[in-house]
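# I need the structure of the sequence given here:
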Amino acid sequence: MRGAGDRIDTSTAHSARVYDYILGGKDHYLVDIEAGDAMCRHWPALPVHMLENRRFMHRAGRFLAQEQGVRQFLDIGTGLPTAPNLHEVVQEVAPESSVVYVDNDPIVLAHARALLQSSPEGATAYVDADMHDPDAILGSPQFRSLIELDEPVGLMIIGILHFILPPDDVRLVRRLLEPLPSGSFLALTIGTADFAPEEVGRVAEEYARQGMDMALRDLPTATSFFDGLELLDPGVTQVHKWRPGPEQNGIDDRAIAMYGAVARKP
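The predicted model follows:
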């Protein structure tokens, strides 16, 4: 049986490793460094953009745990472990919280034990699966054992949707929401070129050259992902403007190419 390390392709860049490199991590290879450097030449604001996407996840997770009482989370497209991870954020508020992480990148799998350091009162699990196969996620032993479908769930889809191309995108989000009970929440970030179209367009072209096609959405398209759900204030906005803290002061809108929102399932 092949291990996670046997599946890691170091000959081509990978989005999770490029993200890790740009944010100052250490789990990447030369090919990811070269790709990340090229992207940052196209758009020097890329590190700020990526950091604010991560900070949105922290604020949204904390908001759901602290203000909405959510105690179980499904995190799709987890990425490489970067402290604080989602379980660290929500278990700081509510130690009994459970988090199921999902990613299909073998390098994430290789480091998944860092995602499994739960508080004694709570629990975490890691599912090696792809968002394109939601039934594998929802049918996994980890999901079935940790997620109770008579209690609200926080579905987190952060920094991955721009790699899910139409027409699959809406269908996959809906399929993941389908079994979750009323009172569950969707926290979603959506890539856009609305604020720096030339620079972000060049970054998207660089991703495509590296074999990672992207779909960037305008505001009406981004908002359509929440059809049928109850958007919470402030609605769909750039991620640094969603319930911002002091660290968001002074950020230039042109440095952020991501919409974000949290919505409740009625």
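
# rest of the way, CA atoms for contacts and neighbours
Fine.

# how far away from the center of its chain is the host helix or strand of residue 190?
Assigning secondary structure by DSSP states H and E places residue 190 in strand 185-191. Distance, stretch centre to chain centre, for strand 185-191: 8 Å (CA atoms, centre = their mean, to the nearest Å).

# report the buried residues of that strand.
185-191 (16 or more other CA atoms under 10 Å).

# now show me the structure for the sequence below, then we'll compare the two:
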Amino acid sequence: MRVNRPDWAPRDVDMDRASAARLYDFFLGGSFNFEVDRELGRRVATVAPAVFDFARLNRAFLRRAVRFLVSQGVTQFLDIGSGIPTAGNVHEVAQRVRPGCRVVYVDNDPVAVAHSEVLLAGNPHVVAVQADMRDPGALLNDPGTARLLDFSEPIGLLMVAVHHFLPPADEPERLMARYREVLPLGSYLALSHITSDAVAEQVSALVELYRESTHPVTVRSKAEVATLFEGFELVQPGLVFTPQWRPESPEDLDEHPEHAGVYAGVGRKSALG
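Here you go, the predicted model:
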């Protein structure tokens, strides 16, 4: 079946398989996704209806983490695996508190980057970079990254809902060490990761269906997620389910926080890594 390419879709984008960025956009109620994403998204929602809460609560954690980092004096952010910008994205949250905050969005999905470039046009403090997190050298040396980020000052490294797309063969702990090494003292890491420690049946069903996408999912336990924070000191309340991380309003809370299915935490680099 021939699929019509929307005007906003890059010519080289794969429209035959769902992508993680576009699926996340679908679960958040966005419109920058294809029928292949919506079809798989509907199937995921049938077997794992909590996926909409996974996405919503994870997004709320991102916003709270950004506000916290700005309150700690962080004015520049590297958002790896940023996905497709939707309302309340990092630059909007950060610049609402401090207008001069700088943000580098990074994703390997051309749709995410193309839409980001349109959305961010005219904002000199924000840039979108197409790169693969598994290649820190290319990502960190990209002209956009080099132009906006000052690696002599603290940086907020955001890796929200991205590490579960790295299988063990990609050695995520070693990859994290490479990013940690280049971060100045006083920098922060905000990270979230899906788990099967709770709602295991739904998470397992989600994982199985994501095998059909361009980004299969690897779940990790709390102890395994904690290893990604090596070299960072976790701030209170530590590594918890997303609704438990510094809730600011009743909407942030959940009667059963474990049903969020995603661990989240923020750590500070206070020693040489």
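
# look at the equivalent of residue 185 of structure 2 over in structure 1 and say how many residues are nearby.
With TM-score structural alignment as the criterion, residue 185 of structure 2 lines up with residue 182 in structure 1. Burial measure for residue 182 of structure 1: 16 neighbouring residues, criterion other CA atoms under 10 Å.

# next: residue 109 of structure 1.
Residue 109 of structure 1, neighbours per other CA under 10 Å, totals 23.

# where's the equivalent of it over in structure 2 relative to residue 142 of structure 2, distance?
Under the alignment by TM-score structural alignment, residue 109 of structure 1 pairs with residue 113 in structure 2. Distance, residue 113 of structure 2 to residue 142 of structure 2, by CA to CA, to the nearest Å: 14 Å.

# joint contacts of those two?
residue 129 (CA atoms under 8 Å, 6 or more residues apart in numbering).

# the buried residues of strand 185-191 of structure 1 into JSON lines, with extra columns for distance to residue 3 of structure 1?
Below are the buried residues of strand 185-191 of structure 1 laid out as JSON lines (distance: CA to CA, whole Å):
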{"residue": "185", "distance to residue 3 of structure 1": "34"}
{"residue": "186", "distance to residue 3 of structure 1": "33"}
{"residue": "187", "distance to residue 3 of structure 1": "32"}
{"residue": "188", "distance to residue 3 of structure 1": "31"}
{"residue": "189", "distance to residue 3 of structure 1": "31"}
{"residue": "190", "distance to residue 3 of structure 1": "32"}
{"residue": "191", "distance to residue 3 of structure 1": "32"}
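
# circling back: please, which helix or strand holds the match of residue 109 of structure 1?
Residue 113 of structure 2 is part of helix 110-120 when elements are defined by DSSP H and E.

# and residue 5 of structure 1, by the same measure?
Going by DSSP H and E, residue 5 of structure 1 is part of helix 4-7.

# centre-most residue in structure 2?
Geometric centre of structure 2, nearest residue: residue 160, 3.0 Å, by CA atoms, centre = their mean.

# need the contact list for the residue in structure 1 that that residue lines up against.
Residue 160 of structure 2 maps onto residue 158 of structure 1 when the alignment is built from TM-score structural alignment. Contact analysis of residue 158 of structure 1 by CA under 8 Å, 6+ apart lists 53-54, 57, 75-78, 187-190.

# can you give me the neighbour number for the closest residue to residue 106 of structure 1 other than its chain neighbours?
Counting by CA to CA, 6 or more residues apart in numbering, residue 106 of structure 1 lies nearest to residue 4, which is 4.8 Å off, once chain neighbours are set aside. By other CA under 10 Å, the residues close to residue 4 of structure 1 number 15.

# next one: residue 124 of structure 1
21.

# for residue 92 of structure 1, see how far away it is.
Between residue 124 of structure 1 and residue 92 of structure 1 the computed distance is 14 Å (CA to CA).

# again with residue 194 of structure 1
On the measure of CA to CA, residue 194 of structure 1 and residue 92 of structure 1 end up 35 Å apart.

# same deal with residue 222 of structure 1?
31 Å.

# out of the two, which sits in the busier spot?
Between residue 222 of structure 1 and residue 92, counted using other CA under 10 Å, the more crowded position is residue 222 (21 against 15).

# and that one? What does it align with in structure 2?
Checking TM-score structural alignment: residue 222 of structure 1 goes with residue 225.

# look at its match and give its secondary structure.
Secondary structure state of residue 225 of structure 2, per DSSP: H, G, I helix; E, B strand; the rest coil, is helix.

# next one: residue 105 of structure 2
Under three-state DSSP, residue 105 of structure 2 falls in the strand class.

# what ranges do the helices span in the stretch 151-273 of structure 2?
172-182, 200-210, 222-226 (DSSP state H, counting those that start in this stretch).
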